[in-house]
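K.L.:
just need the structure, nothing else, for what follows:
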Amino acid sequence: MDTTAQSSTSSKPTKGMPTASGKYRPYPQVDIPDRTWPAKTMTKPPIWCSVDLRDGNQALVDPMGHDRKARMFHLLMQMGFPEIEIGFPSASQTDFDFARWCVEEGNVPDGVSLQVLVQCRPELITRTFEALEGARQPIVHFYNSTSELQRRVVFAKDVSGIKQIAVDAAKMITDMAAKAGGDYRFEYSPESFTGTELEVALEVCNAVIAEVKPTAQNKLIINLPSTVEMAMPNVYADQIEWMCRNLDNRENLIISLHPHNDRGTGIAAAELGLLAGADRVEGTLFGNGERTGNVDVVTMALNMFTQGIDPGIDCSDIEHIKEVFEYSNQMNIGERHPYVGELVYTAFSGSHQDAINKGMKARKVANHPIWEVPYLPIDPQDVGRSYEAIIRINSQSGKGGIAYILQEDYGLNLPRNMQVEFREEIQRITDEEGKELPSKRIYERFIERYVSQPEGRIKFVDHHTYPDTVHKGVRIVAAEITDNGETRQIEGRGNGPIDGFVNALSSYLGVEMSVQDYSEHSLQHGSNAAAISYVEIVHAGGKLFGAGINTNIVTASLEAIVSAANSLLASGEVQ
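P.N.:
Predicted coordinates:
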């Protein structure tokens, strides 16, 4: 290592950022040397609970009104969420009224539980039960903050006092549920779990468990939220495994995760937390939530889907999910957001485009069910997207991307050398204009340059061939062309119409030309199908390309030769 260079770099004054030393401290590690989660593999989805209507809603600049809430609520049911947190009914009349609407008019199907949040305060608990009257298997989610910082700064209580708040709430809630005679379920969260000493979180949770007395028929949800993401996701996984090992009555508990995204690793934390023993995940569509948001359950579900796991919620119409999300939240999803962003199935880079193009072709040939396309971890069609925008063209694009666009959208299969030349033409345009070129513009430029050639000096009109009576196997090609609008008759000899026409045109222009490469294919199916021919012509000064489109393949080939000749004339090398 060059210590001199390192010293020189570190001696420069730092602007803006304060010195971290002394102001911040590393999060403590969990002493669990025999951790098991790193060796585990995810094989099934968690129990999903959407908190869009509560946690997501309370994080909005303009919280949802009834219509926006109802649209979101119906979407969540359509997607198949088994548990939906519909609000904080004791916090406002709006939330209370919406909870009543969900119970009375929401058409909640069997097997879906409505969940509501409530603080561990008696008057709020009473109001919450009023909001849930008549609901089937609702979940009363009660919480209080247990973190060392909040105990000290916010509540001025010791561990015993914080624990008593939770136990008193648990007793009141279970008593009220018993009197109501309903099939209530319960969830407890030691809020700010990640800021709570593990021993304290365990003590409080075990006290709640002892009060609730969960059974196999009515398990208690213990939710361990990363209310503030404070450490790397592996630390959160260690915390979850430690709690799973030490909680009382574990077989009658559902361990739930509620990760936030302060460090940008909420999804990773949730995935590792499931490996560590958790059973359930609370999150929001596309990660909306306080500060940097909640865990993104759509991304997490599709991560599972790409690993061959049925995620248990339906993300097959990602555009509809996006539309409702943006309407209800009045927020826009970023263009690079995983799976749903406008540009996530789009490649501009030339090497990426080339690999995708080859991967799509190989998949068609292989006819194999396994999805294997470079740079695309998921088939866009599986989430309701199309292949149309996989490759888009700007100044960074390569020949493979341009070829893919022309093939997918217009059925043109350009030879490789022609791809290289045409790519230079498209790059010149994108460099000049500094923006993306749409597919139609690329196609029109191809036709203008290689097929229609409005500025081309030579035009093909007609031809006929007949045998050369002097030379066996040789045919004479007599063709009619126009040169700057004037009709000309030309004649040449060769082993076929293409060879003979090149000979005729070479003689007429006074330059030796020959066909280096030739290919053709049909553009449509049916008796009236057009065909396209591509030719690569070599001459003393280099090589040129041309293309022709006609219902007659021979005519298309001769038009392609004229196209190449016009490019030669336009270069100024031939008069």
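K.L.:
make it CA atoms for all contacts and neighbour counts henceforth
P.N.:
Fine.
K.L.:
pull out the buried positions in the strand or helix carrying residue 205.
P.N.:
Under the criterion of DSSP states H and E, residue 205 resides in helix 198-212. Residues of helix 198-212 classed as buried by neighbour count (16 or more other C-alpha atoms under 10 Å): 198, 200-209, 211-212.
K.L.:
stretch 381-396 now?
P.N.:
Going by 16+ other C-alpha under 10 Å, stretch 381-396 has these buried residues: 383, 385, 389, 390, 391, 392, 393, 394, 395.
K.L.:
neighbours of residue 109, how many?
P.N.:
By other C-alpha atoms under 10 Å, the residues close to residue 109 number 10.
K.L.:
name the SS class of it, please.
P.N.:
Taking DSSP: H, G, I helix; E, B strand; the rest coil as the rule, one finds residue 109 in the coil state.
K.L.:
OK, contacts around it?
P.N.:
Counting by C-alpha atoms under 8 Å, 6 or more residues apart in numbering, residue 109 makes contact with nothing.
K.L.:
in the stretch 51-200 of the chain, which spans are strands?
P.N.:
83-87, 113-119, 139-145, 185-191 (DSSP state E, counting those that start in this stretch).
K.L.:
structure for this one too, so we can compare:
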Amino acid sequence: MAAKQVFIFDTTLRDGEQVPGCKLNTPEKVELAVKLEELGVDIIEAGFPVSSPGDYHSVNQISRTIKNAVVCGLTRAVQKDIEVAAQALKYAKRPRIHTGIGTSDSHIKSKFNSNREDILQRAIQCVKWARNYTDDVEFYAEDAGRTDNEYLARVVEAVIKAGATTINIPDTTGYCLPHQYGEKIAFLRNNVSNIDKAIISCHCHNDLGLATANAIAGVLNGAQQIECTINGLGERAGNTSLEEVVMILNQHKHLGYYTQVNPKQLNPMSRMVSDVMRMPVQPNKAIVGANAFSHSSGIHQDGFLKDASTYEIIAPEEVGADSSKIVLTARSGRSALAFRLQKIGYSFTRNDVDALYESFLKMADSKKEVTEEDLHQLAAEYQPVLVEAV
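P.N.:
Down below sits the predicted model:
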């Protein structure tokens, strides 16, 4: 059976920019958009045009610049929002308007002081407004993760009939467990009569650390698009991490899915986003963290040095990372010490390394990591002793 494409919808420039301190100016947004297109994402959500003159200008400039990817602008279910987004996207070769409204009872009652029937009509109306400007309309059912499935199916069927071509099912609060989110997607696939006329999209937040797992569960149950950000940036605890979902689908080819993203650009893209948005990547972040390919435990180091695949399921060069690192700590063993000494030019025998090891452990216990400079110091102190012993 032929592999199915999963479309990658990148919202780093919209949801990712909502992280406090990560505000971007127009040149920065355009620069990142160009790199996202080179990375191979299918859709770039460029911003929320009605939110500010600066965001409008950024979306407009990105629309003029991007050649192949779809350029998307976010709106509320408000006619003015949609008109402004359409104007901002006027020069896009492939424009998309992303519009929608909250569908959970929590949003309907507390946020809108409304009822299900009124929200259903507003959902239909916003899609019709958007279709006046483009054939590519994505509808989001905000807080779909906590929306009753029967009602959600009614809304989805109605907005597809009104002209929506992509249906976004956001787990806005990151509440769902993977099996619950997967079942929600499956329910829509099985209970919306016109679902074949639209692409289902996963937009998952990371409040409980489940965004990536939920997005993959969505795909396994019939979703064809994942909305994500570089480094998992986003509102509160963040969004689904682009690099994680791409590499999960890459590694598990037996699932039968692929993306157009070039994995070798993942680490350079991560570093660029981190630098431009002034947001460090946590060292233990999957795929792109500084420690993603570092080994410090003696057991791990010994296995890795014998065969890298014992502890690395991804080679660093696959994702554009630097080479794997053997980090020397008090947990490191003799094989790691010998390896690092050899890397800096010392040819010690096994007995030599045994003689050095006790001193190495004393040094390692006194600091977080033994550096290259420390190794030169150890070697210099013990080489005379080693020579005399010979």
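K.L.:
rewinding a little: between the buried residues of stretch 381-396 of structure 1, which is closest to residue 464 of structure 1?
P.N.:
Distance to residue 464 of structure 1 across the buried residues of stretch 381-396 of structure 1 (C-alpha to C-alpha) is lowest for residue 393, with 41.8 Å.
K.L.:
contacts for the helix holding residue 205 of structure 1?
P.N.:
With C-alpha under 8 Å, 6+ apart, helix 198-212 of structure 1 has contacts from 146, 159, 162-163, 166-167, 170-171, 174, 188, 190, 193, 220, 222, 239, 243, 246-249.
K.L.:
swap the cut-off to 6 Å and go again
P.N.:
163, 167 (C-alpha atoms under 6 Å, 6 or more residues apart in numbering).
K.L.:
which parts of the longest helix anywhere in structure 2 are buried?
P.N.:
Secondary structure of structure 2 per DSSP state H: the longest helix is helix 372-389. For helix 372-389 of structure 2, burial by neighbour count (16+ other C-alpha under 10 Å) applies to 375, 378, 379, 386.
K.L.:
just to revisit the earlier point, which of the buried residues of stretch 381-396 of structure 1 sit farthest apart?
P.N.:
383 and 395 (29.1 Å).
K.L.:
any idea which residue sits dead centre in structure 1?
P.N.:
By C-alpha atoms, centre = their mean, structure 1 has its centre lying nearest to residue 339, at 1.5 Å.
K.L.:
counterpart of it in structure 2?
P.N.:
Using TM-score structural alignment as the criterion, residue 339 of structure 1 maps onto residue 287 of structure 2.
K.L.:
does its match belong to a helix or a strand, and which?
P.N.:
Going by DSSP H and E, residue 287 of structure 2 is not in any helix or strand.
K.L.:
over to residue 332 of structure 2?
P.N.:
Judged by DSSP H and E, residue 332 of structure 2 forms part of no helix or strand.
K.L.:
which position in structure 1 pairs with it?
P.N.:
So residue 332 of structure 2 corresponds to residue 397, using TM-score structural alignment.
K.L.:
tell me the spacing between that match and residue 391 of structure 1.
P.N.:
Noted for residue 397 of structure 1: a distance of 9 Å to residue 391 of structure 1, by C-alpha to C-alpha, to the nearest Å.
K.L.:
neighbours of the nearest residue to residue 98 of structure 1 once chain neighbours are set aside, how many?
P.N.:
Closest residue in space to residue 98 of structure 1, ignoring its immediate chain neighbours: residue 66 at 7.0 Å, by C-alpha to C-alpha, 6 or more residues apart in numbering. Residue 66 of structure 1 has 15 neighbours, counted by other C-alpha under 10 Å.
K.L.:
which position in structure 2 pairs with residue 66 of structure 1?
P.N.:
In structure 2, residue 66 of structure 1 lands on residue 26 (TM-score structural alignment).
K.L.:
list the contacts for the nearest residue to residue 365 of structure 2 once chain neighbours are set aside?
P.N.:
Nearest residue to residue 365 of structure 2 in three dimensions, chain neighbours excluded: residue 330, at 5.5 Å (C-alpha to C-alpha, 6+ apart). By C-alpha under 6 Å, 6+ apart, residue 330 of structure 2 lies in contact with 361, 364, 365.
K.L.:
ok, now with 8 Å
P.N.:
Contacts of residue 330 of structure 2 (C-alpha under 8 Å, 6+ apart): 361, 364, 365, 369.
K.L.:
tell me which of those is nearest to residue 223 of structure 2?
P.N.:
Among the contacts of residue 330 of structure 2, and counting by C-alpha to C-alpha, the member closest to residue 223 of structure 2 is residue 369, at 44.8 Å.
K.L.:
fine by me, thanks again.
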